[in-house]
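Visitor: sequence-free structure coming up:
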């Protein structure tokens, strides 16, 4: 049995996010194809996600033991490490990812849990895992030098050892004249197809 961590980073109310419409469809299809797997939903806007403070550093750089697993901020990195697969749903914000998702990445970038330092440099500890990134963008940014969200996420996931990453991108959703419903339907179809073998 696999454990899927479904990470949502969208400030819009339930049912209004175009990004989540696609990612929710992915999860729905995944559950049908893998009824024995566990899916844990983590909505970052419903969590106590904040920027790291000076008082947090002791826990992040201190020993990692059973007690540290109960720390209010370290609990997220242990939850992340415990999963086998990841679905990250976040719209493009200002050419990158929402700030709350970056704050969450700060929470899960913990030496000794998601990666380690060696004499040859940092080494990821989350090997043989995979991820899907679902993103909606107002313009056409695929392959553009302005697109920094997917680049950043792929780099961080690879830093943890997760290199099997697929992106489902909905492009040009805010361009005048674009058939948004058609693009959403295409995104949902692609998501359902990928979910069946994820």
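Guide: Received it, and whenever you're ready, just let me know what you need. From a predicted model like this one, the values you see are computed outputs, not experimental measurements. Numbering: from 1, shown residues only.
Visitor: only C-alpha atoms for contact and neighbour calcs from this point on.
Guide: OK.
Visitor: just the strands in this protein please.
Guide: 3-8, 38-43, 85-89, 115-118, 121-124, 130-136, 164-170 (DSSP state E).
Visitor: Using TSV, please lay out those strands together with mean neighbour count.
Guide: Output for these, formatted as TSV (neighbours: other Cα atoms under 10 Å):
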stretch	mean neighbour count
strand 3-8	21
strand 38-43	15
strand 85-89	23
strand 115-118	13
strand 121-124	14
strand 130-136	23
strand 164-170	18
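Visitor: right, and these - which one's nearest residue 62?
Guide: strand 115-118 (13.7 Å; Cα to Cα).
Visitor: In space, what's closest to residue 127 - neighbours in sequence excluded?
Guide: Excluding its sequence neighbours, the residue lying closest to residue 127 (Cα to Cα, 6 or more residues apart in numbering) is residue 161, at 4.7 Å.
Visitor: surely that neighbour meets residue 116?
Guide: No. Using Cα atoms under 8 Å, residue 161 makes no contact with residue 116, being 10.6 Å away.
Visitor: and for these two, which residues touch both?
Guide: Taking Cα atoms under 8 Å, 6 or more residues apart in numbering as the contact rule, residue 161 and residue 116 both touch 123, 124, 125.
Visitor: Quick check: the gap between the nearest residue to residue 31 once chain neighbours are set aside and residue 110.
Guide: Leaving aside its chain neighbours, residue 31 sits nearest to residue 37 (7.3 Å; criterion: Cα to Cα, 6+ apart). According to Cα to Cα, to the nearest Å, residue 37 stands 26 Å off from residue 110.
Visitor: okay, pairing it with this:
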């Protein structure tokens, strides 16, 4: 199963356009999570306490854990994350917090090192920017470190198109080049 996590909030999203193109390359079941339509809130004391208590008891029956369960069972992942303010939309961060669950997506070794409980070995991080992406480390780098370090996802691929809103940019050409890059991943 391919899990398509859509962090784009605009109805007409160039990031989603690229991710849809990528998803079209797969021949498998696709589950979609449109974060802008979910009720994912940032972590607060109440949520953190509930999560900690549930993890200690090994009781993940609370609906809060549905995203972590879904993430853990995915075979491959697409994360749609427009480049906003040197990173990604806050709903993406809230989602990432909701899937970091000891006992569902990872555990700890006796030495305190995270051990993956996720099935996926590949995550595609899809982003677009109106200007230049200052540094891949801010959005993509964070997700890559999290995916590899906690979730055991060995391969984290960056798919991007940038400078889309710069005066005189050929948006069609930039998007076409990004799609050709996707095509090369499947040849």
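Guide: Looks like it arrived, so ask away. All figures in this text were calculated on a predicted structure; none of them were measured in a lab.
Visitor: Tell me the one among the shared contacts of residue 161 and residue 116 of the first structure nearest to residue 42 of the first structure.
Guide: Nearest to residue 42 of the first structure out of these is residue 125 (Cα to Cα; 21.4 Å).
Visitor: re the thing from before, residue 37 and residue 110 of the first structure: who's more crowded?
Guide: The neighbour comparison of residue 37 of the first structure against residue 110 (other Cα atoms under 10 Å) goes to residue 110, with 19 against 14.
Visitor: so that one sits right up against residue 77, yeah?
Guide: Yes. If you go by Cα under 8 Å, residue 110 of the first structure and residue 77 touch, sitting 7.1 Å apart.
Visitor: Spit out the contact partners of the residue nearest the centre of the first structure.
Guide: Taking Cα atoms, centre = their mean, the centroid of the first structure lies closest to residue 88, which sits 2.8 Å from it. Each residue near residue 88 of the first structure by Cα under 8 Å, 6+ apart is listed here: 6, 7, 8, 9, 131, 132, 133, 134.
Visitor: Spatially, which two of those are the most separated?
Guide: It's 9 and 131 that sit farthest apart of these, by Cα to Cα, at 15.3 Å.
Visitor: What's the residue nearest to residue 127 of the first structure aligned with over in the second structure?
Guide: Counting by TM-score structural alignment, residue 161 of the first structure corresponds to residue 152 in the second structure.
Visitor: and if you look at residue 74 of the first structure?
Guide: Per TM-score structural alignment, residue 74 of the first structure is aligned with residue 65.
Visitor: quick check: longest helix of the second structure.
Guide: Longest helix in the second structure by number of residues (criterion: DSSP state H): helix 171-185.
Visitor: other SSEs contacting that helix?
Guide: With contacts taken as 3 or more Cα pairs under 8 Å, 6 or more residues apart in numbering; DSSP states H and E, helix 171-185 of the second structure sits against helix 14-23, strand 155-161.
Visitor: Which among the ones you listed is found nearest to residue 51 of the second structure?
Guide: Here strand 155-161 is closest among those (Cα to Cα), at 27.1 Å.
Visitor: Mean distance between the closest one and the first structure after superposition?
Guide: Superposing on the first structure and averaging over aligned pairs (mean Cα distance after the TM-score superposition for the first structure), strand 155-161 of the second structure comes out at 0.7 Å.
Visitor: Residues contacting that strand, please?
Guide: Taking Cα under 8 Å, 6+ apart as the rule, strand 155-161 of the second structure contacts 121-129, 140, 144, 147-148, 174-175, 178, 181-182.
Visitor: and if you look at stretch 101-116 of the first structure?
Guide: Contact with stretch 101-116 of the first structure is made by 9, 44, 49-52, 60-61, 64, 73-74, 76-78, 80-81, 117, 122-126, 159-161, as judged by Cα under 8 Å, 6+ apart.
Visitor: The second structure: matching residues for that stretch?
Guide: Using TM-score structural alignment, stretch 101-116 of the first structure pairs with 92-107 in the second structure.
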